[in-house]
Every structure is written in C-alpha cells, then in structure tokens.
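Asker: Next come a sequence and a model predicted from it.
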Amino acid sequence: MTYSMTAFARRETEIEAGTLSVEVRSVNHRYLEPSFRLPDTLKPVEMSLRERLKKQVKRGKVDVQMRFYLAQTEAGLDVNLDRLQALGGALDKVRQTILDSAAPNALDLLQWPGVLAEANVDMDQVFAESKSLFDTALKDFLAHRQREGEELAAALRERLDGIETIVAEVRKEVPEWVETFRDNLRAKAQQLSVDLEPERLEQEVVLLAQKADVAEELDRLDTHCQEVRHILKAKGAVGRRLDFLMQEFTREANTLGSKATNSRVTQASVDLKVLIEQMREQVQNIE
C-alpha cells in the first residue's frame, strides 16, 4: 500500500468539561519530524500522542495542534471573595506607599489569578477524551494519505507503461541496425571509391554493432519497471526505495543516449528522461 506524505485531518468533540479540537497536517520530509502544540492543561498526554503517531507514520513533517475550551458554567464565574479581599488589601498598601498609583478596574481584578473560582474539572476524563479524539483524527489523516498515495501509485504506473512501450519499440528495431550499418559502410566506400573486402566490411559492422549494443540497458530498464511495480504493492514506507530506483532509471537512460547511433534512439533517451523525471517528482511525495 502506497501512502502520500501530504494530508490533513480535523476533529472536534463536546465533552462535559468543554470542547476539544485537534488538527493533524503533514508535508514532505526525509524523516519523521512530528511537532505538537498543546495547551498546558493537555501537556501530560503529549508523550502518549507522540507514540500513537510514530506507530502509524514513518516519514513526513507532521504538525499536530490540539485545543481545549473550558465550558463556561456558573461555577466557573463565581468570585473568590477571600482572594478578592486579600487583593484589595494589597492594593491599599500600594496606594499608601505610592500616592499617585492608578487604581485597577473591575475587569483587571477579575483577571487576577484565583479571583474567579475555577470549575471542578475531571482532568482524567479530559485526557482520555483527548486521546480518543486524536485516534479518530489520526485515522482520518491516514485515510487521506492512503487516498493520495493510491493516486500517486496510479500516476507512476502510467509512466511505467510509457517506459516499457519505449523499451519495446527500441528493442524491436535493434536487429535492423546491423543491416543499416552494413549499408552505410558500403555507401561510404562507394563514395570514396574504396574497394571494401567482405571480411573487412563484416569486421566494421561487428565493431559498430558492439558499440551500439543497448540490450543490457533495455533489460535493466525493464527490470527496474518490474521492481517499481513490486514495491508499489509492498507494505510500509517505500519512498526511499523508489527514490533510489529513479536514480537507476536515469543512469540507464543516459547510457542509452550515449550509445545512440540514430535519431530514433536519441529521441527514445529524451522521452525516457521526461517520464523518469515525472516519476521522480511523484516519488518525492511518497512515504
């Protein structure tokens, strides 16, 4: 199964204590690089979420953002009178010492830590719900990566078909090259008024045929195509293996071009390089 390294998922749920939301997104990266942004109240679950992610994802720069909005209950808006009186006494001392100090307004006083009574929140439940929500979002995230991965695999197979077609066409023309070499040598000999002996002619034809022999390159291109198809059916992260094969494809296409003895082979080498480069760009997105 082929997975893409780019994906996005978002989930939100209402719980007794408030609202939890999580976003998971990723882009290409050579290794797995997770980044978590959680509020302080959810920091205790970060390690567990990281472990969950590492079990499912092998490559990519993955950003996870989780938010927790506390429900506004009546208990959450109660004023802690003891705390407020203590704060007022402290402010009186400040004004006695610094006569021109400005008095805070009511909103400033409510924002002082401990003045508003905190709601009684069961954090164990919040932690459990946050893990469950992350698991759901991670499932959506992986499904997105799988859908895109299948599209990438289809694009690769289409290019492989093109490469195999070019290889088959060149292979079909190879037997004709020997006769072409022989005809060209005879024509040149006639132009130069040279009496070319049959044995010498055949020796020259053999030398030219050896220099232009591309059977090995064609065989390796076919083998690489078969290996890519095999890898696309394999489980786990396959992007690096595919990236290596793209280098091998390029090497064979270059060698084929360097041995070209006619415009058809030169054009075949160029067409191969175009298809290989298109595959290489797609492979960069595969996990």
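Answerer: On my side now, so go ahead.
Asker: Only C-alpha atoms from now on, for both contacts and neighbour counts.
Answerer: Will do.
Asker: Quick one: the strands in the chain, in order.
Answerer: Taking DSSP state E as the criterion, the chain carries its strands at 7-15, 18-27, 32-37, 60-70.
Asker: could I get those as a markdown table with mean neighbour count and distance to Arg159?
Answerer: Compiled in a markdown table, the strands of the chain are given as follows (neighbours: other C-alpha atoms under 10 Å; distance: least, C-alpha to C-alpha, whole Å):
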| stretch | mean neighbour count | distance to Arg159 |
| --- | --- | --- |
| strand 7-15 | 17 | 24 |
| strand 18-27 | 19 | 24 |
| strand 32-37 | 16 | 28 |
| strand 60-70 | 18 | 25 |
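Asker: Could I get these in TSV, plus columns for distance to Glu151?
Answerer: Converted to TSV, these look like this (distance: least, C-alpha to C-alpha, whole Å):
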stretch	distance to Glu151
strand 7-15	13
strand 18-27	16
strand 32-37	22
strand 60-70	18
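Asker: here's the one I want to compare it with:
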Amino acid sequence: MIQSMTGYGKSVLHLPSKKVTIEIKSLNSKNLDLNTRMPSYYKEKELAVRKKLASNLVRGKIDFSIYVETTAEVTSTKVNKAVVENYVAQLRNAMAIDAADDIELLKMAIKMPDALKTEREELDENEWTQIDTHIDEALKEIIAYRTDEAKSLEDDFKLRITNIEVALEEVKKLDGERIENVKERLQKALTELKVEIDENRFEQELIYYLEKLDINEEKVRLGNHLIYFLEQLDTADSNGKKLGFIVQEIGREVNTMGSKANFAVMQKIVIQMKDELEKIKEQILNVL
C-alpha cells in the first residue's frame, strides 16, 4: 500500500511543571530532508530522534519540533540580587539622588547586563522517556495521515491506468486500418506520379516502410508496464521511486507509438494517453 509524503502528526505531554508539544510535518521531496527544533537541554537526544524519524518516515521534507511551555510558578530565570543592588548603588551615587527614588533606579538596573540569570536546565531521563513515547505517538499519527492521504492517490492512479488500457485497446483495433491506410496513400501517390513501377520492388520497399511503422512491440511492452504498475501499487511497501521509473517506461512506449502512428485517428488516442500519463506524473511525486 502506498503512502503520501504529505502528513502531520502531533502529541501533547502534560508534566507537573511544563507542557510539551511534539509536532511532525512532512512534504514531498526526492530524498530525506530532516529539520529538527528542540530546547537546548534536549539536544543530546537529537541524534537518536533523527534516526527514529528517518527509519519511520524514510523520505520527504520533514520538520520536527518540540515546544515547551512552563506551567508552574517556578522559573529558571532569576533576579541576580547582588548585581542589581550594586547597579542601584552606582546609579544613586552617579545621579546624586536619595533612596526615595530607588524604584526608578531599580527599573533602570534590571535592564543592565547580568541583572537576570538563567539557570541551565538539565535533562531528566525519566522525563525524556515520557517524551520519547509521545514522539512515537506523533509518528503513528503522521503515518496514519500519510496512509489516508494516499488512498485518494491510489484511486486516481488506478483510474488513469484503466483509461490508458482502454486507449491501448482502441489502438490495437485501429492498427489494421492504419496499415491499410498507409498502403493506400503510398499507392495513390505513385499513381498520381503516372510512372511505371516494378511491383516486386514496390512490395519490398513497402514491407521495409511498414516495418519502421510497426508498433506491435510497443503495444506489448506498454501493456506489460501497465500491469506491472498496478502490481507494484498493491504491494505491502510504498515505493514511489519505483513507480516513477515504471511511469517513465510507460511514457517512452506511448511516445514511440505516437511517433510511429502516422495515422490521425490513432495519434488522437495517443494524445489522450499522454494526458492521463501527465496526471499520474504530477501525483507520483508525492508518493513515498
């Protein structure tokens, strides 16, 4: 079963002093393009997170984020009391004002360098274990999103392939008429020239010319490629690159068939095939 590369997963963890939100977003990309954003005290776990994301999501432009919101009254940022008192004293002396204006001085001092200090938060392994579990939940959610997103893609692919198969059957029916049409046009052209021709030589040249216009191999290969595409679409794994290669082969056979057709009715059908194929190409870029 195929998966789309477009997806979104989210999980929220409520801890005693904080709320941790984990988000994973994914868009289509030829390879794995992974970006992670997390607080500095979780950075030592970044490599493990990247490996987990890569093994589960495989391909796509992936943005992974951990947002932390403090919910308790305790904060890691504190007033550096000694530094602020020193600033206030210096400002009072510099400005020669009394203690009655200390509030204004305090407002100025708190904006000075080192007036506030932030204590570095250390990684809590028990806390990370809970976060890691919620990362798994977010991964399950984005994979489910990708699978659901791919269902509409799969239905569209099957419709387009069916349309090409129907067109191929029409081409097969027209092939005999096409050959007769080519013979008649050549014979008519020679008749209009009003010259005597060697019938044996004419037959030889005609056979050579018709061999160049023969599309039997293209019809067989195109039919096989269409079957193979549907088989790969129904496999357990999602392999967008492989499906893309098959689409390229389908396009090659359709193009060759069009260049050899030399018959207006058949060329119109080939154009319909190309139109269906272009719609597949647009969507196949989003398949994992």
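Answerer: Happy to help now that I have it. Because the structure is a prediction, the values reported are computed rather than measured.
Asker: Mind telling me the TM-score for this superposition?
Answerer: The TM-score (TM-score structural alignment, normalised by the length of structure 1) is 0.84; 279 aligned residues with a C-alpha RMSD of 3.2 Å.
Asker: Of the strands of structure 1, which is nearest Ala143 of structure 1?
Answerer: strand 7-15 (8.8 Å; C-alpha to C-alpha).
Asker: so how far does that closest one sit from its counterpart in structure 2?
Answerer: Here strand 7-15 of structure 1, set against structure 2 after superposition, deviates by a mean of 1.8 Å using mean C-alpha distance after the TM-score superposition for structure 1.
Asker: if we look at that strand, which residues are touching it?
Answerer: 19-27, 126, 129, 133-134, 136-138, 140-142, 144-145 (C-alpha atoms under 8 Å, 6 or more residues apart in numbering).
Asker: for stretch 144-163 of structure 1, same thing?
Answerer: With C-alpha under 8 Å, 6+ apart, stretch 144-163 of structure 1 has contacts from 1-9, 221, 225, 229, 232, 272, 275-276, 278-279, 282-283, 286.
Asker: From those, keep the buried residues only.
Answerer: 2-9, 221, 225, 232, 272, 275-276, 279, 282-283, 286 (16 or more other C-alpha atoms under 10 Å).
Asker: Do a quick rundown of the helices in the stretch 51-200 of structure 1.
Answerer: Chain-ordered helices for the stretch 51-200 of structure 1, with DSSP state H, counting those that start in this stretch as the definition, fall at 81-97, 106-110, 123-191, 198-211.
Asker: now, of those helices, which is deepest in the fold?
Answerer: Highest mean neighbour count of those: helix 123-191, a mean of 16 (counted as mean count of other C-alpha atoms under 10 Å).
Asker: how big is the angle separating it from strand 60-70?
Answerer: 160 degrees (axes from the mean of the first three to the mean of the last three C-alpha atoms, to 10 degrees).
Asker: number of nearby residues for Gly114 of structure 1?
Answerer: Residues near Gly114 of structure 1, counting by other C-alpha atoms under 10 Å, number 16.
Asker: Pull the contacting residues for it.
Answerer: Counting by C-alpha under 8 Å, 6+ apart, Gly114 of structure 1 has contacts 80, 83.
Asker: so of the contacts of stretch 144-163 of structure 1, which ones are in helices?
Answerer: 221, 225, 229, 232, 272, 275-276, 278-279, 282-283 (DSSP state H).
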